[in-house]
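Kindly generate the corresponding structure for this input.
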Amino acid sequence: MKFRWTPPAHGEWSAGEPPPVWLYVALFVLIECAFLAGTVVTWPHDKSMASEDFTRTALAAPFALWIAVSSVLYASLYDNRAFEAAVKNTARWHLLMRWQRGVRSGVAVLDTVIFAPEPDLAERMLKLDGSPPENPGRVMRLNGIESTDGAPRERMVIEALLAPLAAKLARAARSDSFDIVMQCERAESYVDVLAVWTKLKLPGKPRIRWLSNDRNPGFANVWFEGDTDTAYAASSESGRNPKYRLVLAWHLNGTGADVRPAASEAAVALLLGSPALMQERPQLKCHAWLLRQIVADADEVEKALARLLAAEQVPRERIRHFWYSRLKGLALHATLGAVKDTELKVEQHALDSATGPQAPVARWLLQALAAKMAHFGQGAQLVALPRPDGVVLNIVVKDKPAVDVPWKSEYEYALLPWADLSGCMALWAFLMLMSPYETWHTFEVVMTVVIGLVVVLSCAWRIFWGPRIYTDDVWRAYG
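Next up is the predicted model:
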């Protein structure tokens, strides 16, 4: 299901203001004067007014009726509305919490290994160490990665990627929730991965999944959910996302005399942790978080970036750097224009200008570079990458933003309908005071049963039916 980037609910429901005090005062005067006048007019001439009957009829009964009418008025004009608003606002709060949790979901970057044609590429592109590399249009080769002792160059690259991560990979492999995603030119490269795994004496035999370079890894949607890993449906062992995932991606050019390479070489490894893992082990240190991506057609990039920023994964002022690679034509110009129009105060970093034309490995190389700089305290990083007919945007941050939808005291409500209960009790007292019978009679029994039933129904509505009905209304409309 396509993720919804706009908040799922409208503004808060309001109960308005309770009835003013003068209304209750006016009711009291009106009811009391009416009963007092009526009692005086109909009072027997031969009976003293200084009696219990006169006090009951002229004073106690109208007071009870005033309490009943005032309670009904308060309940109908304010309390019931306040209850409805509180329940709906509570449901809205849960909806917004769920939505914001989804917006700010991400995968943790536990560690990275980066091999690029230029040393210290991330630091130099951000001018932290040395001058930024400038190699536009130049196809570059990885230095220091050569075939030795008959081992193919590809295997040497894999070993160079895995060796620095050996200790963490051993712990991840022992978790029984670990796999390797390999994105490269040949599916047969898994043999070299297994050979290096064995050489490094890492435990077990990991499950390795291959993605061709033209395959979308589904990172924008699938990797944040606990659903079936549909991006790897071709695998014979598809299932739920593992807690640990090692991404290996590389591009090496051929060495033949007739080979005309079109893209620079690069290799990258990212050890990722799932949201479930980080929730179970909050003490586990990570370098950065890759937050949920948003995808858009090339002519919709401006709207997509606006939605991404409006969703407030992080405050926009924290975004300080913008990385992009392999964008061409409309996608490139629309993305650069969108960044300019949103008035983001960011430094732009084009990987293609730094290390020449890029292969599909750039989708992971760029994430690793951004994660490294986020880890180095350089603020949040915005990343833009191509997709068929469009662009993928995501933000990389050092610390995962917390869910912070504010809770208000207005969302709370009394478990019992005190206004209704007060009105029922006052009405029962009024009826008993005005009863023409000296002893308990059918009239009193019927009125007591009816009012008792109203009390039970009012409590049932407040405790059970009302919250469910109002909550269901909100979830049906906005969930």
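
only C-alpha atoms for contact and neighbour calcs from this point on.
OK.

what's the closest non-adjacent residue to L305?
Leaving aside its chain neighbours, L305 sits nearest to A338 (6.9 Å; criterion: Cα to Cα, 6 or more residues apart in numbering).

how close does the one you found sit to R316?
Using Cα to Cα, to the nearest Å, one gets 14 Å for the distance from A338 to R316.

Check A276 too.
For A276, the distance to R316 (Cα to Cα) stands at 27 Å.

With L194 instead?
43 Å.

what does T355 give?
With distances taken as Cα to Cα, T355 is found 29 Å from R316.

Between those two, which is the more surrounded one?
For T355 versus R316, neighbours defined as other Cα atoms under 10 Å are more numerous around T355 (25 against 17).

Show me what the helix ranked longest in the chain is in contact with.
If you go by DSSP state H, the chain has its longest helix at helix 80-103. Outside helix 80-103, the residues within contact range by Cα atoms under 8 Å, 6 or more residues apart in numbering are 5, 7-9, 12-16, 291-292, 311, 313, 403-405, 407, 410-413, 466-467, 470-471, 474-475, 479.

what about the closest residue in space to F443 that isn't next to it in sequence, neighbour count?
Distance criterion Cα to Cα, 6+ apart; nearest residue to F443, sequence neighbours excluded, is S435 at 7.9 Å. Neighbourhood size, S435 [other Cα under 10 Å]: 14.

One more, so I can put them side by side:
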Amino acid sequence: MSMSWKTPDIPEHEHGKPPSVWLSVVAFIVTLAAGIVFMVLTWEHGKSAISGPFFVQVLILLLAWGTACALMYVRYENWIDEVDWWNYLCKLTRAHWRYWAQAHLSMVGSVALTPEAELAERLLGLEGNAPVNPGKVLPLPAGLVATEQSRIEFVLEQLVTPFAGHLSRFAGVHAFHIVLQSGSEQDESELHAVLQKLKLRNLDLVKVLRTEPGTEQAMFEQWLSGNGMPDFCLLLGCQLHEEGQEPSWSEAAVGILFASAAMLTRYADKLKLQARLFRPISSASDSVNDSLNTLLAAVQTPKERIKHLWLSRLPRQARHATLAALKDAGLELPAHDVDRAIGKPGPVNSLLLQALAGEMVQHGQGTQLVALPDSEGVMLNLVGVQTAPVPKVEPVYFGGLSLSVSVGASCTFVALLFMLEAVGARSGWFWCVLVGFLLLIPIQFGVSILKRRLMEDDFYQRLHAQTTQTST
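Sure, this is the predicted structure:
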């Protein structure tokens, strides 16, 4: 079953009340009355009632009453089994959906270079005052300008050097990719020069490639779907001013090292998780309220752990809709507008927000909510460490044998044996009754399996119809 952000909303059934005990009392009275009438009409005149045939007829009468009581409970027991299995499918589907929604990418470390030093700490009020530079086009600090090498090479060196230890330790042993997001193809050769300068071993086994800025979301979605995620990936993003051209955004550079879940488990003593970048959800600007409620309903992380909101590159309408959706959802979060802090945003700002949010998670500031523009309108994602546990769904017992049917069939079987004995039937009739009783066991198992499959088909058809209706 394919997953989407559509919340499974198939209602569970209720068990209902069992048949009243008075029905059994009425059945006993009716059976007793019918038995008395039958015995009065058929009993031989002058024959003593204290005899074997009399007690046999009484026993047959009681067995007939047992069969009637069992038949009254067949429908109720059948409904109980169906309700239990249906509700199990509902719980199991929701648990699978939550596991799907909790998919995340593991951030091992991050570096963020911005025009304002210690940007994340200052925006959260941990250090100094929050910078205010709306609409400005700012360069990186003068300390990030080198005279002996090109500017892009120097910036890349600042991004790669903190991860030199990971490169030296894991390159060649595991699949290690370096992805550079920049606007110039020549920047890839600059990156190779930086790697050669660091003189790390097994660099020839590191896969290096360049992509256009702003393509990380497609890469993240592919990884979250379980496709193409390397053991390690160092994602670099740079937006620098081109010499001789009018700058259109403030400068920024980002480096984030991602590791697969297998690597984190294998090297639990050597790799420390910085933050988890949870699966994002996208929607149109006028549907942000719905997407935020869906995100919170998935409980990727405990709601009370969400402490801050990060914004960048959002159009005015989308920004207002996001802030309104937070209030409607009962989230009173301080909003940190990176565009207001460091000036005009560029394509790397999307990656920058993830790095800043991960840095604050590492500083113990709780889970961070990130709001960014995308092709649909607004994309929301959480960056945190703690995941909310998904309740375990215990499998339910879906009986192959019905108790009421088995009891009713047993009573009928015994009653028939006595009746056949009383009328002096041939042995063939005994064998027919016995075979019929034994065949009832596999028939019950077959009906039970068929009923369960029909219920599953009905359930998943309703789920598919619900998803299709929402998508259209």
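
what sits against whichever residue in structure 2 pairs up with the residue nearest to L305 of structure 1?
Using TM-score structural alignment, the equivalent of A338 of structure 1 in structure 2 is A325. Residues near A325 of structure 2 by Cα under 8 Å, 6+ apart: 288-289, 292.

Trace P360 of structure 1 over to structure 2, please.
In structure 2, P360 of structure 1 lands on P347 (TM-score structural alignment).

Could you do L165 of structure 1 as well?
Superposed on structure 2 with TM-score structural alignment, L165 of structure 1 falls opposite F163.

Provide a list of residues in contact with its match.
Residues in contact with F163 of structure 2 (Cα under 8 Å, 6+ apart) are L257.

Shouldn't it be within a helix?
Yes. Remark: F163 of structure 2 belongs to a helix, assigned using DSSP: H, G, I helix; E, B strand; the rest coil.

before we move on, the earlier item: am I right that the match of A338 of structure 1 is in a strand?
No. Counting by three-state DSSP, A325 of structure 2 falls outside a strand, being helix.

Could you report the separation of it from N293 of structure 2?
According to Cα to Cα, A325 of structure 2 and N293 of structure 2 sit 8 Å apart.

Please apply the same query to Q469 of structure 2.
On the measure of Cα to Cα, Q469 of structure 2 and N293 of structure 2 end up 19 Å apart.

and the aligned residue in structure 2 for M97 of structure 1, how many neighbours?
Superposed on structure 2 with TM-score structural alignment, M97 of structure 1 falls opposite A95. Counted with other Cα under 10 Å, the neighbours of A95 of structure 2 add up to 18.

Okay, strands next: where are they in the stretch 1-150 of structure 2?
Counting by DSSP state E, counting those that start in this stretch, the stretch 1-150 of structure 2 has these strands, from start to end: 104-113.

can you give me the strands in the stretch 151-300 of structure 2?
For the stretch 151-300 of structure 2, the strands defined by DSSP E, counting those that start in this stretch cover 176-181, 207-211, 232-239, 252-259, 275-278, 281-283.

starting at the chain centroid, how far to the fourth one?
Taking the mean C-alpha point of strand 252-259 of structure 2 and that of its whole chain, the gap between them comes to 26 Å (Cα atoms, centre = their mean, to the nearest Å).

Find me the equivalent region of that strand in structure 1.
Going by TM-score structural alignment: strand 252-259 of structure 2 matches residues 266-273.

Counting neighbours, which bits of that stretch end up buried?
For stretch 266-273 of structure 1, the neighbour count (16 or more other Cα atoms under 10 Å) marks 266-273 as buried.

for stretch 277-294 of structure 1, same thing?
Residues of stretch 277-294 of structure 1 classed as buried by neighbour count (16+ other Cα under 10 Å): 277-278, 286-294.

from those residues, which is closest to W223 of structure 1?
Distance to W223 of structure 1, by Cα to Cα, is smallest for R292 among those, at 8.8 Å.

Against P275 of structure 1, how distant is the closest one?
Distance from R292 of structure 1 to P275 of structure 1, by Cα to Cα: 12 Å.

shared neighbours of those two, anything?
With contacts taken as Cα under 8 Å, 6+ apart, R292 of structure 1 and P275 have 105-106, 224 as neighbours in common.

out of these, which is most surrounded?
G106 (26 neighbours).

Aligned to that residue, what sits in structure 2?
The equivalent of G106 of structure 1 in structure 2 is H104 (alignment by TM-score structural alignment).

From Q222 of structure 2, how far out is its match?
In terms of Cα to Cα, H104 of structure 2 sits 12 Å off from Q222 of structure 2.

Also P18 of structure 2?
P18 of structure 2 is 51 Å from Q222 of structure 2, by Cα to Cα.

Pull the contacting residues for the counterpart of L121 of structure 1 in structure 2.
Correspondence of L121 of structure 1 to structure 2, assessed by TM-score structural alignment: L119. Residues near L119 of structure 2 by Cα under 8 Å, 6+ apart: 130-131.

Does the match of G106 of structure 1 touch A275 like I think?
No. If you go by Cα atoms under 8 Å, H104 of structure 2 and A275 don't touch, sitting 9.6 Å apart.

Tell me how many other residues surround the closest residue in space to A324 of structure 2 that isn't next to it in sequence.
Nearest non-adjacent residue to A324 of structure 2, counting by Cα to Cα, 6+ apart: N289, 7.8 Å away. Per other Cα under 10 Å, the neighbour tally for N289 of structure 2 reads 21.

Now do N289 of structure 2 against F445 of structure 2, distance only.
Distance from N289 of structure 2 to F445 of structure 2, counting by Cα to Cα: 48 Å.

Give me the aligned partner of L431 of structure 1 over in structure 2.
Structural alignment (TM-score structural alignment) places L431 of structure 1 against L416 in structure 2.

which residues of structure 2 fall in helices?
Secondary structure of structure 2 by DSSP H: the helices cover 21-42, 52-101, 119-123, 151-160, 164-170, 187-198, 216-224, 261-266, 288-297, 316-328, 338-342, 349-362, 403-423, 427-471.

if you compare these, which one is most tucked away?
Most buried of those, by mean neighbour count (mean count of other Cα atoms under 10 Å): helix 349-362, with a mean of 24.
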